[in-house]
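Novice: this one's sequence-less:
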């Protein structure tokens, strides 16, 4: 006697769908990893005389250099935890900053916005305007670029701390976005809500902003025998490398 054993045949469409789902997941993961690996740049930006070039020299060359107002981008390498990062010092002059920023932003893994903590109050309008335009950039939003606001020159007695700078910037950015929203609304009322930096109907807050924005403090040496402290910056770079 022959005994026939029957078994339910697998559902072919379900298997095909499952395999396709796995393949698509792998493809998206590889695309994400490739995009992340190609974004190896750290952009040092901010207005003139904030100390960007001195920080650049300490990261890249690990030494003091006499700095002057930059008229072109400075590019160098920084190795951290066996990961190579390309460090780009963006000129702070108003006529140059956006040109060089636009050239490098698509390759940026992180943005370090350097603030002169000593002259911050008198430079507030210029600092906030530049920061507003960077935070509004569609490329950075798409890439979810990491962002650090580095409050520099903390060795100076009258320098404002990072908490104070954060609070003042939030208020100034909130005022600025109201002004810009009204300007946009006067041109096209339909775009007024979508053009607002941050959440519409709520005061601007770094904590609730779409990009991950952190604050840190630093100071650079002002002479060959001086000291410097960029430890918080290095820790942040290690975290995002």
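Specialist: In hand now; what should we look at? Everything numeric in this text was worked out from a predicted model, so none of it was measured.

Novice: CA atoms for contacts and neighbours, from now on please.
Specialist: OK.

Novice: Show me what counts as buried in the strand or helix carrying residue 123.
Specialist: Using DSSP states H and E, residue 123 sits in helix 120-135. The neighbour-count check on helix 120-135 (16 or more other CA atoms under 10 Å) flags 120, 124, 127, 128, 130, 131, 132, 134, 135 as buried.

Novice: and what of stretch 73-86?
Specialist: 73, 77, 78, 85, 86.

Novice: Kindly indicate which of those residues lies nearest residue 28.
Specialist: Of all these, residue 85 has the smallest distance to residue 28: 24.0 Å, by CA to CA.

Novice: Could you report the separation of the closest one from residue 52?
Specialist: 17 Å (CA to CA, to the nearest Å).

Novice: after the helix holding residue 123, next one along is what?
Specialist: Past helix 120-135, the next helix or strand by DSSP H and E is helix 138-143.

Novice: Comparison target, given below:
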């Protein structure tokens, strides 16, 4: 038994001596060769930078596969949700909770997203946006084009909250502004809606200060909307923004027009 202990001690001493000799040789080489020292520092820096990059890359690769349907009450979100999923007309009522289902995009890749219809009521939309915003690959902001003139302020305020949210700004999901109900005679065009929203958001940015923070800190953040010193335009945002026209149709016999929306979703 004592022999065994002596043998173990000898092995430990040998390992210690080997490391001591190694570190002595490294230290001697560092003292004699400055170039070698620089090489070691560079190598260590590369290792550290690589580790940081890998960590950031892996954390940023969180799969964002949700397409959120958001907008004011009665803008037609739920009918578009049904049309996109089945092509069918469905009688709807004001949503008080979210609905979700797999949606297969009409592209060659066969991309499948989780389509989520969020409630539009102003007392509910903040909590549901908070719940799903981190998973959003795209946000479909549905606007009622027929009564847009009456709702422009409310639409702009909701958009402002959305676009100044720090998570949304950082993830930069594609923003599709779906100018819905184009089958109604008084509907405003996508171009006109874009222009009026830019003006309204520009005014909101001034009156509500540079940042919008909700009291509970859940939605909204300190992100400045657009570029300082310039009138707001959607082209200034960090995400891709597309304004498109569509219609969910009226009744079971009414034709829906969601081709532009489907084409935009196919490009995600």
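Specialist: It's in. Treat the numbers as computed from the prediction; the structure is a model and nothing was measured.

Novice: In structure 2, point out the residues matching the helix holding residue 123 of structure 1.
Specialist: Using TM-score structural alignment, helix 120-135 of structure 1 lines up with residues 148-163 of structure 2.

Novice: Next, the mean deviation of the matching stretch compared to structure 1.
Specialist: Mean deviation of stretch 148-163 of structure 2 relative to structure 1 after superposition (mean CA distance after the TM-score superposition for structure 1): 0.6 Å.

Novice: and that stretch, how far from the chain's centre?
Specialist: 19 Å (CA atoms, centre = their mean, to the nearest Å).

Novice: Stretch 66-80 of structure 2 now?
Specialist: The mean C-alpha position of stretch 66-80 of structure 2 is separated from the chain mean by 17 Å, CA atoms, centre = their mean.

Novice: and what of stretch 80-94 of structure 1?
Specialist: Taking mean C-alpha positions (CA atoms, centre = their mean), stretch 80-94 of structure 1 and its chain are 11 Å apart.

Novice: what does stretch 66-83 of structure 1 give?
Specialist: For stretch 66-83 of structure 1, the distance to the chain centre is 16 Å (CA atoms, centre = their mean).

Novice: Same question for stretch 97-113 of structure 1.
Specialist: 9 Å.

Novice: Can you show me the strands along structure 1?
Specialist: Per DSSP state E, structure 1 has strands spanning 41-45, 74-80, 83-89, 108-116, 146-152, 213-217. These are given in chain order.

Novice: how about those strands in a markdown table, adding distance to residue 175 of structure 1?
Specialist: Output for the strands of structure 1, formatted as a markdown table (distance: least, CA to CA, whole Å):
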| stretch | distance to residue 175 of structure 1 |
| --- | --- |
| strand 41-45 | 22 |
| strand 74-80 | 33 |
| strand 83-89 | 29 |
| strand 108-116 | 19 |
| strand 146-152 | 19 |
| strand 213-217 | 19 |
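
Novice: Give me the spatial nearest neighbour of residue 211 of structure 1, chain neighbours excluded.
Specialist: residue 144 (6.1 Å; CA to CA, 6 or more residues apart in numbering).

Novice: Alignment lookup: the one you found to structure 2.
Specialist: Checking with TM-score structural alignment, residue 144 of structure 1 has residue 172 as its match.

Novice: what residues are up against its match?
Specialist: 238, 239, 240 (CA atoms under 8 Å, 6 or more residues apart in numbering).

Novice: and residue 140 of structure 2, how many residues sit next to it?
Specialist: 25 (other CA atoms under 10 Å).
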